[in-house]
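> Return atomic coordinates for the entry below.
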Amino acid sequence: MEWSEVIHNPFLQDLPFKIELNKFGKLLMSPASNSHGRFQGRIAGLLWQVLPKGEVITECSVQTSEGVKVADVAWASAEFIAEFAYTTPYPKAPEICVEIVSPSNSKLEISEKVDLYLAKGAKEVWVVYLDDRLEIFSHVGLVEQSIFLGNLKEKLFDSIL
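The predicted structure follows:
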């Protein structure tokens, strides 16, 4: 199955879970909780407020070597939008991709998504846990601070609590 088929299929609209495709074109579905949605909204709001010279995209689809992956939240610079507009899925990852970890996500699944987004051009991948933990990854590995927002943990969790 191709991503364009997924987004245009009326049976796959308004489902209570996130849909992705693996590298073989098979659908992967993950349930989302209200807590997950709350974090997603707060992170999107924080990015919108602190990085106004770009676009905040929720459910941002990115074509990777392992199929189409969907970041819970992404921030794309004005330059990224000028180059790719709102192509679906993006052939390259926006500068910031955020994954909010649900109980159904395995550590390996999240680690693979971090690697895939970075391989597709993301500058940072934020992994946010529902118990107020945060990991920030860049091309050098796990880092203490965001190059975009400095002390992100303080800003992020102060806005959520």
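
> Every contact and neighbour count from this point should use C-alpha atoms.
OK.

> mind listing what Val143 touches?
Neighbour list for Val143: Glu135, Ile136, Phe137 [criterion: C-alpha atoms under 8 Å, 6 or more residues apart in numbering].

> tell me how far stretch 7-19 is from the chain's mean position?
The chain centre lies 18 Å from the centre of stretch 7-19; the measure is C-alpha atoms, centre = their mean, to the nearest Å.

> which residues sit against that stretch?
Outside stretch 7-19, the residues that touch it by C-alpha under 8 Å, 6+ apart are Val6, Leu27, Leu28, Met29, Ser30, Pro31, Ala32, Val70.

> Endpoints of that stretch, how far apart?
The first and final residues of stretch 7-19 sit 10 Å from each other (C-alpha to C-alpha, to the nearest Å).

> Kindly report the same for stretch 115-127.
Stretch 115-127 has its terminal residues 12 Å apart, counting by C-alpha to C-alpha.

> Please, where are all the strands along the chain?
Using DSSP state E, the strands assigned to the chain run over residues 17-21, 27-31, 54-64, 67-77, 96-101, 124-129, 133-138, 141-143.

> Next, the second sequence, to be compared with the first:
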Amino acid sequence: MQWSEIVADPALKDLPYKIETNEYGQIVMSPHKRIHAIWQGEIEWRLRQCLPMGRTAPEFAIDTRLGTKTPDVVWYSRDREADLLADQGLAPEICIEVLSGSNTNRELATKRTLYFEAGALEVWQCDETGALRFHTPEGERTQSVLAPEFPRQLT
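From the prediction side, this is the model:
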């Protein structure tokens, strides 16, 4: 199933789950706890404060070689906006995953690789306690390169 078919399907419009596809075109749905939504909102708000020259968005679909993935939060510069709207396979500069209990280390490593392949400059991970980890294509960092003042721990 293609992403364009999923978003056009009225039966899938109001599902309370994060929807992605895997490399076989199958729909993968993940329910979230409320803390997941709280961290998403907090990350978006803080990103707007740290990087006002860009935009944030939740659940931003990116076509990858292993299906469509949707980071929980993204940040992109205004310079990249037109390209993102024209190319479903291009990733924003920052892609953030808010972790759930069902996430595995292998899955997270694969998503990081896919986001970097699609052009992301940083991939962040926020765990259920609000602790953040920052990654670039070169490896893990102690802080974000693009938003160095972003906290390592949300409260």
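
> Mind putting the strands of the first structure into CSV with distance to Leu47 of the first structure?
Output for the strands of the first structure, formatted as CSV (distance: least, C-alpha to C-alpha, whole Å):
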stretch, distance to Leu47 of the first structure
strand 17-21, 21
strand 27-31, 24
strand 54-64, 7
strand 67-77, 7
strand 96-101, 10
strand 124-129, 12
strand 133-138, 15
strand 141-143, 19
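
> Go through the ones you listed and name the closest to Arg38 of the first structure.
For Arg38 of the first structure, the closest of the strands of the first structure is strand 96-101, at 10.4 Å, according to C-alpha to C-alpha.

> Show me what Ser144 of the second structure aligns to in the first structure.
Alignment note: Ser144 of the second structure maps to Ser146 in the first structure; criterion TM-score structural alignment.

> What about its match, how many residues nearby?
19 (other C-alpha atoms under 10 Å).

> residues in contact with it?
Shown in contact with Ser146 of the first structure (C-alpha under 8 Å, 6+ apart): Glu124, Ile136, Leu152.

> cool, Phe148 of the first structure as well?
Applying C-alpha under 8 Å, 6+ apart, no residues contact Phe148 of the first structure.

> measure it to Ile100 of the first structure for me?
For Phe148 of the first structure, the distance to Ile100 of the first structure equals 18 Å [C-alpha to C-alpha].

> Equivalent analysis for Ser138 of the first structure, please.
Ser138 of the first structure sits 17 Å away from Ile100 of the first structure, going by C-alpha to C-alpha.

> repeat for Phe84 of the first structure
Phe84 of the first structure is 25 Å from Ile100 of the first structure, by C-alpha to C-alpha.

> neighbour count winner among these two?
Using other C-alpha under 10 Å, the more surrounded residue of Phe84 of the first structure and Ile100 is Ile100, with 23 against 16.

> Looking for the alignment partner of the more buried one in the second structure.
Residue correspondence to the second structure (TM-score structural alignment): Ile100 of the first structure is matched to Val98.

> what about the alignment partner in the second structure of Val127 of the first structure, how many residues close to it?
Aligned counterpart of Val127 of the first structure in the second structure: Gln125 (TM-score structural alignment). For Gln125 of the second structure, the neighbour count with other C-alpha under 10 Å is 20.
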